[in-house]
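In: output the structure for:
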Amino acid sequence: MLKRMRLRAQELIHDEAGDVPGWVLITIMTAALVMVIWAFAGPALVDLVDNALKGVQFS
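Out: Take a look at the predicted model:
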């Protein structure tokens, strides 16, 4: 039984090894999506943070 479990674990490890290009593609696409969103929402987010900091009173 232990031998079967060990063989199954090795099969799973070898199955996952070939999926690197998929993860690279997901990472690149996520980075591109963040850049596009930041290009449109960046100025609004900066204004939002600036206004919030101006409204805080420091003692």
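
In: hey, let's count contacts and neighbours off CA atoms from now on
Out: Will do.

In: Asp50: neighbour count?
Out: 11 (other C-alpha atoms under 10 Å).

In: name the element it belongs to?
Out: Take DSSP states H and E as the rule and Asp50 turns out to sit in helix 20-54.

In: for comparison, sequence B:
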Amino acid sequence: MKNLGIRCTVMFLALTASLRTANDHPERGDVPGWVMITLMSAVLVAALLALAGPALEAMFNQAMDKVGS
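Out: The predicted structure follows:
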């Protein structure tokens, strides 16, 4: 779990550094910002799923067992 946080931090820093250099053209718009927000959201969802996945799976299986009984 510790490595996941480090990897996410490194990826975030690399992404922000690349977006700063890619935004040199005045007509470029705000596309790099939206790409960064989308990628950060995806990383956040993946991290939460990695942390809470077993608990969510156990809750789902427990609910299905109650419905099936």
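
In: quick TM-score on the pair, please.
Out: TM-score of the superposed chains, computed with TM-score structural alignment, normalised by the length of the first structure, equals 0.66; 42 aligned residues with a C-alpha RMSD of 1.5 Å.

In: related to what we said a few turns ago, whereabouts in the second structure does the helix holding Asp50 of the first structure align?
Out: The aligned range for helix 20-54 of the first structure in the second structure is 31-65, by TM-score structural alignment.

In: buried residues in that stretch?
Out: 32, 40, 43, 47 (16 or more other C-alpha atoms under 10 Å).

In: may I ask which two of those are separated the most?
Out: Pro32 and Ala47 (22.3 Å; C-alpha to C-alpha).

In: chain center to the match of helix 20-54 of the first structure, what's the gap?
Out: A distance of 7 Å separates the centroid of the chain from that of stretch 31-65 of the second structure, by C-alpha atoms, centre = their mean, to the nearest Å.
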